[in-house]
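Colleague: Model the structure of this input:
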Amino acid sequence: MKMTLGMALVVVALAVPTFAQDQGASSDAARGQALARRWCGACHLVALRVTTIDPPTFTAIANDATKTPDHLRTFFVSPHKDMPPIQLTAAQIEDVIAYFGTLKKP
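Modeller: Below is the predicted model:
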């Protein structure tokens, strides 16, 4: 039986949060910051103040209520429109999510 891309994405999206929860205890924000800068920093700025909206800064992403940890997990394992492919392990994804957590405003 042939599995469609949509079905494969659903399976991955459902599996990643469960695996990631197991990895969450060892997530590291400093490693996440290094990964985010390496993979995303060429387009997404780290600075709090920028004059453009797109692409959003890391701080803007971290403070966007729709960008929950589960949303980010799914995003990182799914194809990205207008972006190069991102190849992160589940542990690396948790590190980036931990880094975004440090950028949230109180």
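
Colleague: C-alpha from now on. contacts and neighbour counts both.
Modeller: OK.

Colleague: And the helices in the protein, which stretches?
Modeller: 5-23, 29-40, 58-62, 69-77, 90-102 (DSSP state H).

Colleague: between these, which gets nearest to M83?
Modeller: The closest of the helices of the chain to M83 is helix 29-40. By CA to CA, the value is 9.4 Å.

Colleague: Go through the closest one and flag the buried ones.
Modeller: Judged by neighbour count (16 or more other CA atoms under 10 Å), helix 29-40 contains these buried residues: 29, 31-33, 35-37, 39-40.

Colleague: how about this one, so we can line them up?
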Amino acid sequence: MSRFLILFGVVASSVIGAGAVAASEFEQTLIAKGSALARSVCAPCHVVSSGQPSEPLLKNPGPSFDQIANSGAVDADGLRVFLASPHADMGPHARMANPRLADYQIERLVAYIMSLRRAR
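Modeller: As a prediction, this is how the structure comes out:
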């Protein structure tokens, strides 16, 4: 019986460890896809990464993704809501076109932006 419990513990630990690695790989893939999406869709209006090949086209660009990620008021759920909304009530000096993103695109962008958050 004790051999069974030891074997069960070893197998369970392996499975749990493999799940954590898979989740980490999944998260890294999500972040990479979010970074690529940000460079193609968001870069004309925001600085999305420090190595961005070109500056935003806007005279007054939107906040950088680093600023967004490290704002104390931003969390993943808030970003999801914001990216899914039409942004009609941002005021006369803070406008953003509705990017009309699919849910999977929102998840990618949220993962990428949140990956830019510095440890506090």
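
Colleague: Could I get the TM-score for this pair?
Modeller: The TM-score (TM-score structural alignment, normalised by the length of structure 1) is 0.63; 80 aligned residues with a CA RMSD of 2.4 Å.

Colleague: one step back: so which of the helices of structure 1 gets nearest P84 of structure 1?
Modeller: Nearest of these (CA to CA): helix 29-40, 9.2 Å.

Colleague: now the closest one: which residue numbers in structure 2?
Modeller: Aligned by TM-score structural alignment, helix 29-40 of structure 1 falls on residues 31-42 of structure 2.

Colleague: Need the residues that contact the matching stretch.
Modeller: 48, 52, 105, 107-113, 115 (CA atoms under 8 Å, 6 or more residues apart in numbering).

Colleague: Go again with 6 Å.
Modeller: 108-109, 111-112 (CA atoms under 6 Å, 6 or more residues apart in numbering).

Colleague: what does stretch 86-101 of structure 1 give?
Modeller: Counting by CA under 6 Å, 6+ apart, 20, 23, 27-29, 31-33, 62 sit against stretch 86-101 of structure 1.

Colleague: which one of the contacts of stretch 31-42 of structure 2 is nearest P86 of structure 2?
Modeller: L109 (16.4 Å).

Colleague: Aligned to that closest one, what sits in structure 1?
Modeller: Aligned partner of L109 of structure 2 by TM-score structural alignment: V96.

Colleague: for G19 of structure 2, same thing?
Modeller: So, by TM-score structural alignment, G19 of structure 2 is left unmatched.

Colleague: I'd like the distance from stretch 37-45 of structure 2 to the chain centre, please.
Modeller: Computed by CA atoms, centre = their mean, to the nearest Å, the chain-centroid distance of stretch 37-45 of structure 2 equals 13 Å.
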